[in-house]
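> have a look at this prediction, sequence included:
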Amino acid sequence: MTFCDENNIDLIKEELRYLELLAKQYPSICAASTEIINLQAILNLPKGTEHFISDIHGEYESFIHVLKNASGVTKRKINDVFGNSLREKEKESLATLVYYPEQKLELIKKDETNLKDWYKITLYRLIELCREVCSKYTRSKVRKSLPQDFAYIIEELLHEGNKKVNKLEYYNGIIETIIDIDRADEFITAISKVIQKLVVDRLHIVGDIYDRGPGADIIMDKLMKHHSLDIQWGNHDILWMGAAAGSKCCIANVLRISLRYANLATIEDGYGINLLPLATFAMNQYEKDDCKGFKPKTLDKLLTETDTILFSRMHKAISIIQFKLEGQLIKSHPEFLMDDRLLLDKIDIEKGTINLYGKNYKINDTNFPTVNWKDPYKLTKEEECLINKLTNSFVNSEKLERHIRFMYSKGSMYTVYNSNLLYHGCIPLNEDGSFKEVEIAHGKHKGKDLLDTLDRYAREAYFFKNDKKSKAYGMDILWYLWCGPDSPLFGKEKMTTFERYFIDDKSTHKEKKDSYYKYRDSEEICSYILKEFDLEPDSSHIINGHIPVKSKEGESPIKACGKLFVIDGGFCRAYQPQTGIAGYTLIYNSYGLLLTSHEPFESTQKAIKENKDILSSTIILEHVNSRKRVADTDIGNELKKQIKDLEMLLIAYRKGLIKEKK
């Protein structure tokens, strides 16, 4: 025992007030000893499986399926349990049943001729699978995961073993009764959800839940029900956080992106934000403008001609408002070093040109009915009225507020977990690879300190409602994090939104990346970053998202000889033509790290009807000879501290410093 030494009595006396509080929870030697035994036992269990997903971008069907199949972990468990005793089709059907129990049961009940036999066989298979999934957890943890209706029955069946011959009839009787009283469907659904829940111990979302895809709100609803997760904010998440806080610049950007991808489902249906004022304004102001440059990118979504015209006009209207609002913000923050983004005043409307960096470029659209060229960044009264109405809709959306509060409670600029450093974008670097100093609120910050400072201001933007000055600055920081030149979440010199809309010369569309992207394949620089976050470089990794890996061009997601992994592989359908795949995910279990690449997901309907799982390829990144235990994790370190405290409490009892409560 660590503290049995007489020399530690003084230390125990110093901690006596804390130990007296601990004694209320463990009032006797017996209670403290039992808890030490329990905690020591937990330390020897295999570490839980961690699941890393990045850059979901509203693709809720693909995301939910990957969440349900745990990037192939469930399939591997089925193979481990049943090996060659089941045909591949049977394994596929069992996997689909675990993923979508209610929907799959409906189909099976229509086709199955001997339903009772099917129920009996399936129940035994699910119990076997569940037993395997639960094997790395304590009974207490498993018990807490069980649905109330079936908790006792599932626990009994999970702990039935081949040696318990005397209870064989008892267990068979349970199965028979479940079927006979017509509760098999509910039981199958319940145990499938237990498997889904326990197959992964911790979920990590490495940024960008929002934008482009149709169901970010659906994803957020799903995440809010998850048992254990953390989120590293992405630049698109930050934009929505800013919109929910009331930042007009962020609101304009959110609406522009939604209209660019003809994705108003999240805005209108998900969050109940009324876009009628924007539609009315756009139709009035741009009545004779076809707004060709603002035609939405619809992928395979079909829009009527009327909708295309309406969306294009709304798209242009909010874009102009955005450029005006951003111009005002840039002027009020010279420390942001973004004067090169002041572009409206560089337009010569009579010549139809714009002067960028001393060179004139032709603009492809000269219809700016709301711009006063003497004061181009000033909103018209109608624009001001419109943005105020839209802001009111965003800040008063109850569901959006609920989701963003969750984003704050579970999210941060970065996370350190089990020797892995997780962040979405980058750590800003200078050309020589050193950490770049960035001026924030009249102070200069770099490395870890920069991310910690930005995290604090991001929270002030939303929570400092009674401190208007701090809140306003925080909201401006949220916008800066979206597109600022030294933003760790953006990672580029500038965002060339204006140029992409109005200038055909593609040389103006280039967005120079931060030096981080030049150095992220360097073991030395990755070690330098890991040390900055107090991690041991030889046993730690960086897990990164944000910039899609172009797999079809031969780019590897594995950087710096395995010190850094980029897991943005194109979850978002808009990126898949560039990446060639539909995303990477990462699994970290007790045996090591596995990287999985996914092919595009067809549909939930096909997955259920035809047992069509996502086609995935898995490569082992690291494999350990000795399984990692809970003792090797962050949770293990916390448990060791608790054990030391309880050991001190035991000595305090035995020395009479604290009296036992009988």
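Perfect, I can see it now. Numbering: from 1, shown residues only.

> alpha carbons only for contacts and neighbour counts from here, please
Noted.

> quickly find the element holding Ala31.
helix 29-43 (DSSP states H and E).

> next secondary structure element downstream of that helix?
Beyond helix 29-43 toward the C-terminal end (DSSP H and E), the next one is strand 50-53.

> which secondary structure elements does that next one sit against?
Packing partners of strand 50-53 (3 or more CA pairs under 8 Å, 6 or more residues apart in numbering; DSSP states H and E): strand 202-205, strand 584-589.

> so what touches the following helix or strand past the longest one?
Secondary structure here is assigned by DSSP H and E; on that basis, the next helix or strand after strand 584-589 toward the C-terminus is strand 592-598. Surrounding strand 592-598, the residues in contact under the criterion CA atoms under 8 Å, 6 or more residues apart in numbering are 71, 569, 581-588, 614-624.

> related to what we said a few turns ago, just the residues contacting the helix holding Ala31, thanks.
26, 138, 629-631, 636, 639, 643, 646-647, 649-650, 653, 660.

> ok, second structure coming up, stack it against the first:
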Amino acid sequence: MKHLTGNETDLHYLQLLAQSFPTVADASTEIINLEAIMALPKGTEHFLADIHGESEAFRHILKNASGNIKRKVNELFGNDIRESEKKELCTLIYYPEEKLELIKAQEKDIEDWYRITIHQLVKVCRDVSSKYTRSKVRKSLPQDFAYIIEELLHESLSDNDKAAYVSVIVNTIISTGRADDFICAICNVIQRLAIDQLHILGDIYDRGPGAHIIMDTLRQYHSWDIQWGNHDVLWMGASAGNDACICNVLRLCLRYANLTTIEEYGINLVPLATFALDVYGNDPCLEFQPKLLPGNTMDEKTKQLTAKMHKAIAVLQFKTEAEIFTRRPEWQMTDRCMLSMVNYEKGTCNIDGKDYEMKSCNFPTVDPLHPNKLTAEEADLMQKLHHSFRISEKLHKHINTLLSHGCMYTISNSNLLFHAAIPLNDDGSLKEIEIYPGRKYSGKELMHNIGMMIREAFQNDSDDKDYARDYFLYLWCGKESPLFCKSKMATFERYFLVDKDTYKEEKGNYFKLRDSEEVCDRILDAFGVKGTNRHIINGHVPVHAGSGENPIKAGGKLMVIDGGFSEAYHKETGIAGYTLVYHSRGFQLVQHEPFTSARDAIAREIDIKSTTQIIEMSAHRMLVADTDKGEELRAQIADLKELLYAYRHGIITERRR
């Protein structure tokens, strides 16, 4: 063994370690504990992408562990209980408080039901906790029932004395009136233990109505991380005070007639509504009618107001974008100052030297000589919207949560996770991108430095804060942005030009080349991803599963898990989202059908219908020793063995209690 006690730095480190493990016995016990943990099965990881505000479906998938709890109930009880009883048990686990109320209103012998159900729940809880140490399970238990649940999990009913002991515990829970509280507690423990780690590959925000609910859920969730998506970064930019991001956020909300999250964040839209009615009162705003999804009804008056607000914020967006593009010429995006390309007399727009017919040329706030200049009224409106975003306490709380749990990429257990793309040259080599003037990066360095820049935008003492705040717009729509990676964002063209050929957004090289195993290996090598079964996992571009597109690409080295959670994508993808599950036996891709509602799930016991596809199975059951956590534990064990050596050779003295 090579010992690290030969210099002052090593000795200082071991002295610090000795404060936690002051004796040979303490250090030895911890080594035994860590060695035992490494022999446990690997924890189950769940990967989700592009949730887009679909809070009910997202929360249900967390509650049912992407169908895993239902599978366990079926395995544990088989034909011992009826299908209806298994459905009821699963629904109880997902929604204990709500389901209990319905059951108590219907059940004739509630005490007998309590008794049977508690035993069933303990059996399920014992199964989902089997791959964890007692210590980790104990930390997951609610304080009120920690001792009781632990006793029930580890007592055997095959022993007559123990069976009587367990029976007394259960009967006492019921007789003291704590059955409801106990059932809710153990159901929540089952939910928590069913998913060891949750990875979200970006895009919590936009389209769906419940991004704020998703963020509230995640703030309470036990273990998760996020790789920021383009829509998350857009909201981060709005929170940081980027006016173009603010306009884009509001435009998307108005486009889908989805203002719930905006209202929850306390963003005041009265000034925008007043301005829109004043300026566009006589404009039918035909191209700005909201996209209403099934179930989202709106009366005609509200629809017309929404369309006018939609157009008003879109024009404001094009002006604020042009201001930033002009301020940052190094981005080479001044060709996207679209209001400068319009011939307001002819009603045409010149793109790459060719004139295109406009659908409408009604721009009452645009001065043809200075098309990107805000009117006094627009400037006042922008100031009010800016202020509203900047003072939203709840929005800033959620953005801080994204910052504390997120980054541009993550490497986890030989898997490289990022939302959209890695900029590539035509030959598939990593492309250098300038993100600060004069500073170019590629691959891992690029993603790291973008992540650092995003954080700079929220630091008051940063010299780069203004540039970093502007850069959110480039991340949203820049050609070489790893969160966009297309030739352009054709928002203006889709709203105003007749020729649909102008709407085309050519995908970047990553999307053209990602089917190549060689290209994927090159990216994995550049990020230092080790392991024989390594993968890239990302989302961003919906997989058209209904048309036969395979989410598994590049010979299994790339997994694209954007299955279209958002209701707006259901027709396009043919499904309603994916969960990639990585457990001790390998990878499974769970394909979800649309979720109706939590109300239906509780009252009618309707679960999300999910289809599981086996992606890759391991020849042996993966243990904690085979994971990143195993690497950490091996390093800790090595350090503890050094501490033992130091104790036994008198280099450090034990501190007896």
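Cool, the structure landed. Please read these numbers as outputs of a predicted model, since none were measured by experiment.

> related to what we said a few turns ago, how about the helix holding Ala31 of the first structure: buried residues?
Under the neighbour-count criterion of 16 or more other CA atoms under 10 Å, helix 29-43 of the first structure has 29, 32-33, 36, 39-40, 42-43 buried.

> cool, and stretch 354-361 of the second structure?
Quick answer for stretch 354-361 of the second structure (16+ other CA under 10 Å): 356-359, 361.

> which among those residues gets closest to Tyr256 of the second structure?
Nearest to Tyr256 of the second structure out of those is Lys359 (CA to CA; 21.1 Å).

> picking up where we left off before, distance to Asn550 of the second structure added to the buried residues of stretch 354-361 of the second structure, as TSV?
As requested, those are exported to TSV (distance: CA to CA, whole Å):
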residue	distance to Asn550 of the second structure
Tyr356	37
Glu357	39
Met358	38
Lys359	38
Cys361	43
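
> which residues in the first structure does stretch 180-193 of the second structure match up with?
Using TM-score structural alignment, stretch 180-193 of the second structure lines up with residues 185-198 of the first structure.

> mean deviation, that stretch versus the second structure?
When the second structure is superposed, stretch 185-198 of the first structure averages 0.4 Å from its matched positions, counting by mean CA distance after the TM-score superposition for the first structure.

> where exactly do the strands run in the stretch 201-350 of the first structure?
All strands of the stretch 201-350 of the first structure, identified by DSSP state E, counting those that start in this stretch, fall at 202-205, 229-232, 347-348.

> residues in contact with the first one?
The set of residues external to strand 202-205 of the first structure that reach it, using CA under 8 Å, 6+ apart, is 48-54, 227-232.

> and which of the residues you listed is nearest to Phe498 of the first structure?
Of these, the one sitting nearest to Phe498 of the first structure (CA to CA) turns out to be Ser54, at 27.5 Å.

> residues in contact with the nearest residue to that closest one once chain neighbours are set aside?
Nearest residue to Ser54 of the first structure in three dimensions, chain neighbours excluded: Val206, at 4.6 Å (CA to CA, 6 or more residues apart in numbering). Each residue near Val206 of the first structure by CA under 8 Å, 6+ apart is listed here: 52-55, 231-234, 422-424, 543-545.

> just the buried residues from those, in PyMOL please.
Applying 16+ other CA under 10 Å to the contacts of Val206 of the first structure leaves a buried subset, and the PyMOL line that selects it is:
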select buried, resi 52+53+54+55+231+232+233+234+422+423+424+543+544+545
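
> before we move on, back to that, distance from the match of stretch 180-193 of the second structure to the middle of the chain?
Relative to its chain's centre, stretch 185-198 of the first structure lies at 24 Å (CA atoms, centre = their mean, to the nearest Å).

> so who does His405 of the second structure touch?
Contacts of His405 of the second structure (CA under 8 Å, 6+ apart): 224-226.

> recalculate using a threshold of 7 Å.
225-226 (CA atoms under 7 Å, 6 or more residues apart in numbering).

> separation between it and Ile399 of the second structure?
10 Å (CA to CA, to the nearest Å).

> do the same with Leu513 of the second structure
With CA to CA as the criterion, Leu513 of the second structure and Ile399 of the second structure are 33 Å apart.

> now do Ile31 of the second structure
Counting by CA to CA, the gap from Ile31 of the second structure to Ile399 of the second structure is 39 Å.
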